[in-house]
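*Asks:* pasting the sequence and the predicted coordinates here, then a few questions.
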Amino acid sequence: MKKTLLFLLYFVAVQAAFCQVRGSDSKENLQKSFLAYNKLIIDQEFEKSLDYMLPEFFEIVPRSQMVTLMNQIYQNPDLDFEMGEPTIGEVGDIRQIEGKYYSEISYSYDIKMRFNNMEKSDDEEQNRMNQNLLRLALEKTFGPGNVVYDEESTDYNIHSIKNAYGISENGNSDWKFVVVEKDQKFILEKLLPKELTQNL
């Protein structure tokens, strides 16, 4: 009896340790996938980057339209746009909900934007007001204090802080991603379980 009890305790301890290692591996796989996804975007390999997005998203916005939109951002002659690699802040616990696994990721990255062909006035005060209005519009998207205008280079330097969800069928591999944009809650509600979107 004692041997059976000891074996049972040993088996439970080994299983717990295995689960912890698997959880750690799963988070590592999630982070690697997320960085690979972002690298493809930075390298403008948009078609490949979409393999990391939820297939259900393309029922809302067709895949070909997404590629066109991404190309328009990066190839717009009126905008110089440069995005840095993301820094992952925190990866939440992997939770099983309705047969899929979810983990929230907080991350940040830096963007440089330069608006070409902006109307310049002979009135310096008018130019400064236009720059401030544009900075305020960008701050509405990226948050107060996260946008700095560089008068010398005429770049807007932006620090973007975001959240995303990683979604996997098995909780370990083949991670897909959805970026959390609060003003697109109606889209997120079609892609994520209610308990993940109700507090947005």
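*Replies:* That came through, no problem.

*Asks:* hey, let's count contacts and neighbours off CA atoms from now on
*Replies:* OK.

*Asks:* list the residues that contact M113.
*Replies:* Neighbouring residues of M113 by Cα atoms under 8 Å, 6 or more residues apart in numbering: 79-82, 155-158.

*Asks:* secondary structure element holding E139?
*Replies:* Assigned by DSSP states H and E, E139 falls within helix 124-142.

*Asks:* downstream neighbour of that helix in the secondary structure list?
*Replies:* Per DSSP H and E, the helix or strand that comes after helix 124-142 is strand 147-150.

*Asks:* contacts for that next one?
*Replies:* 131, 135, 138-139, 155-159.

*Asks:* tell me which of these is nearest to M66?
*Replies:* Nearest to M66, judged by Cα to Cα, of these is L138 at 22.2 Å.

*Asks:* contacts only, for that closest one.
*Replies:* V147.

*Asks:* look up how far S153 lies from it.
*Replies:* Distance of L138 to S153, given as Cα to Cα, to the nearest Å: 17 Å.

*Asks:* what about the nearest residue to K182 once chain neighbours are set aside, distance to G143?
*Replies:* Excluding the flanking residues, the one nearest K182 by Cα to Cα, 6 or more residues apart in numbering is L200, at 6.1 Å. Plainly put, L200 is 16 Å away from G143 if you go by Cα to Cα.

*Asks:* take the one below as the second:
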Amino acid sequence: MKNKFITILFVLISVLSFAQAKGSSEEIQIKKSLTYFVNSIKAKKMNQAVDCIYPKYLTVISKEQMTQILEVTYNNPLLKIDIGDLNFGVIEKPELIDGEYFSITNYGFKLQCDVSSTNDETQNKIETALNTKYGQGNVKVLKKGIYVINAKMRACAISKDKKYWKFLILEKNYKPQLVRILPKKILDKI
């Protein structure tokens, strides 16, 4: 009797552990879509990356402008950025609002930023901006003009069918643009 109880308990714990590790199907799809987005940027396929952005946002900033912003940021000879070690934090359960599902997604990655080809003044300004944006404890100087950043990010994943997700980066300074396209319930979480 004692052996049966221990066996049943072990099986139950194993099943529960597997279920928690696996995550919901929505969570898996969000991770898959976000990984595709980040890998598109990493591979410098900016048009592909822009296709991962929530289409309503492209009514605020045109697709061409967004592509250009990504090109200048991630494909710039003066500002070399490498993305690595994508990891996921809490992914909220999707909420249905006006026919679309919204999920706040926490994620992070390591950025290596090399601006060593710029002058000292520019390097100092960039270092200050990185510390302001990511927090002083998350920016390490490898050597003058080369930084490793532990970037902790938040995005809103949006889908009509819970299978294909589009994204918006959530930062307080983007809120004036996002007010026009996100429901108040989601905006209140920024």
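*Replies:* Cool, got the structure. Just so it is clear, the structure is predicted and the values come from calculations on it, not from any experiment.

*Asks:* got a TM-score for the two of them?
*Replies:* Put the two chains on top of each other and the TM-score (TM-score structural alignment, normalised by the length of structure 2) is 0.80; 169 aligned residues with a Cα RMSD of 2.2 Å.

*Asks:* returning to that earlier point: would you mark the buried spots in the helix holding E139 of structure 1?
*Replies:* Residues 130-131, 135-136, 138-139, 142 are the ones in helix 124-142 of structure 1 that count as buried (16 or more other Cα atoms under 10 Å).

*Asks:* just stretch 163-181 of structure 1 next, same as before
*Replies:* 163-168, 171-173, 175-180.

*Asks:* one more: stretch 95-114 of structure 2?
*Replies:* Quick answer for stretch 95-114 of structure 2 (16+ other Cα under 10 Å): 101-114.

*Asks:* now intersect those residues with the strands, please.
*Replies:* Residues of the buried residues of stretch 95-114 of structure 2 located in strands (DSSP state E): 101-114.

*Asks:* now do M153 of structure 2 against I91 of structure 2, distance only.
*Replies:* Counting by Cα to Cα - M153 of structure 2 and I91 of structure 2 are separated by 12 Å.

*Asks:* of those two, who's got more company?
*Replies:* The neighbour comparison of M153 of structure 2 against I91 (other Cα atoms under 10 Å) goes to I91, with 22 against 16.

*Asks:* and the alignment partner in structure 1 of the more buried one, what is it in contact with?
*Replies:* In structure 1, the residue paired with I91 of structure 2 according to TM-score structural alignment is V91. Counting by Cα under 8 Å, 6+ apart, V91 of structure 1 touches 27, 31, 103-106.

*Asks:* map N106 of structure 2 onto structure 1.
*Replies:* Under the alignment (TM-score structural alignment), N106 of structure 2 maps onto S106.

*Asks:* pretty sure its match contacts G89?
*Replies:* Yes - counting by Cα atoms under 8 Å, S106 of structure 1 does reach G89; the two are 5.3 Å apart.

*Asks:* return the set of buried residues in stretch 136-153 of structure 2.
*Replies:* Buried residues in stretch 136-153 of structure 2, counted by 16+ other Cα under 10 Å: 138-140, 145-153.

*Asks:* residues making contact with stretch 179-196 of structure 1?
*Replies:* 54, 56-57, 60, 97-98, 162-165, 197, 200.

*Asks:* equivalent range in structure 2 for that stretch?
*Replies:* Residue span in structure 2 matched to stretch 179-196 of structure 1, by TM-score structural alignment: 169-186.

*Asks:* now that stretch, how far from the centre of its chain.
*Replies:* 15 Å (Cα atoms, centre = their mean, to the nearest Å).

*Asks:* try stretch 79-86 of structure 1
*Replies:* Worked out by Cα atoms, centre = their mean, stretch 79-86 of structure 1 lies 14 Å from the chain centre.

*Asks:* I190 of structure 2 and A129 of structure 2, how far apart?
*Replies:* On the measure of Cα to Cα, I190 of structure 2 and A129 of structure 2 end up 21 Å apart.

*Asks:* tell me where structure 2 has helices.
*Replies:* 2-22, 25-42, 46-50, 63-74, 120-134, 175-178, 184-187 (DSSP state H).
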